[in-house]
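Asker: I would like the atomic coordinates for the input below:
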Amino acid sequence: MLYAVICTDKPGHLQVRLDTRPEHLAYLTSLGKVLKFAGPFLGPDEKPTGSLLVVEADSLDAAEAIAAGDPYAKAGLFSNVAVTRWNWTVNNPDAA
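Answerer: Sure thing, here's the model as predicted:
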């Protein structure tokens, strides 16, 4: 099952994001095929304001554990994290 992890950065926490980015990217890489795709949301100034990850997990609890393990989450970057079931219906390479 696929889950969307939608994270909103705390205002004024760009330096936390920058400082934690290497660990965050290493964590995402370590997920292997569990991670379908990921990237930041950008504000009008083109600076990151949050993150979107889509992960494959057996349950909501498992997807939430993946989100909680992210170094960004552990560093307190996010004001909000929402994890919800998601269905990839258009341009899904696995459905080809």
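Asker: Could you use CA atoms for every contact and neighbour count after this?
Answerer: OK.
Asker: Tally up the residues packed near the residue lying closest to Glu64 once chain neighbours are set aside, please.
Answerer: Of all residues not flanking Glu64 in the chain, Val83 sits nearest, at 6.4 Å (CA to CA, 6 or more residues apart in numbering). By the criterion of other CA atoms under 10 Å, Val83 has 18 neighbours.
Asker: For the comparison step, fold the sequence that follows:
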Amino acid sequence: MLFALICKDKPNHLQVRLDARPDHVAFLNDLNAKGALKFAGPFLDADGKPDGSLVVIDAADAEAAQAVAGTDPYAKAGLFESVQIRPWNWVFNNPASA
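Answerer: As a prediction, the model looks like this:
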């Protein structure tokens, strides 16, 4: 089942994001190698600077998705003001259904 992790950064935490980014990228690469990562990328503010994340993963259930979200280095670094986890249905342009 797919889950969207919708993460909003705390204000004025860009340096936290930059410092944790190498570990976050390694974390996403590991999820990708396991086939769990569908896609990911940052939300951008009006100035084009990252201020959140959208990560879509394949997980067994909401509890498993929550566990993944909790192990993200950004979450461990205290970057996020909030993390919303929503079941998601990839209807259009899904390469798996092509």
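Asker: Just give the TM-score of the two.
Answerer: Comparing the two superposed chains by TM-score structural alignment, normalised by the length of structure 1, the resulting TM-score equals 0.99, with 96 aligned residues with a CA RMSD of 0.4 Å.
Asker: picking up where we left off before, so what corresponds to the residue nearest to Glu64 of structure 1 in structure 2?
Answerer: Using TM-score structural alignment, the partner of Val83 of structure 1 in structure 2 is Ile85.
Asker: How about residues contacting the helix or strand harbouring Thr20 of structure 1?
Answerer: Using DSSP states H and E, Thr20 of structure 1 sits in helix 14-30. The contact list for helix 14-30 of structure 1, computed with CA atoms under 8 Å, 6 or more residues apart in numbering, reads Leu35, Pro48, Asp70, Pro71, Tyr72, Ala75, Leu77.
Asker: Past it, which element shows up next along the chain?
Answerer: Next along from helix 14-30 of structure 1, by DSSP H and E: strand 35-42.
Asker: Now do the end-to-end distance for stretch 53-67 of structure 1.
Answerer: 9 Å (CA to CA, to the nearest Å).
Asker: What residues in structure 2 pair up with that stretch?
Answerer: Aligned by TM-score structural alignment, stretch 53-67 of structure 1 falls on residues 55-69 of structure 2.
Asker: measure the match of Val83 of structure 1 to Leu18 of structure 2 for me?
Answerer: Ile85 of structure 2 sits 23 Å away from Leu18 of structure 2, going by CA to CA.
Asker: which non-adjacent residue is nearest Asp45 of structure 2?
Answerer: Closest to Asp45 of structure 2 by CA to CA, 6+ apart is Asp51, at 6.0 Å.
Asker: Please give the element, helix or strand, for that neighbour.
Answerer: Per DSSP H and E, Asp51 of structure 2 falls inside strand 50-58.
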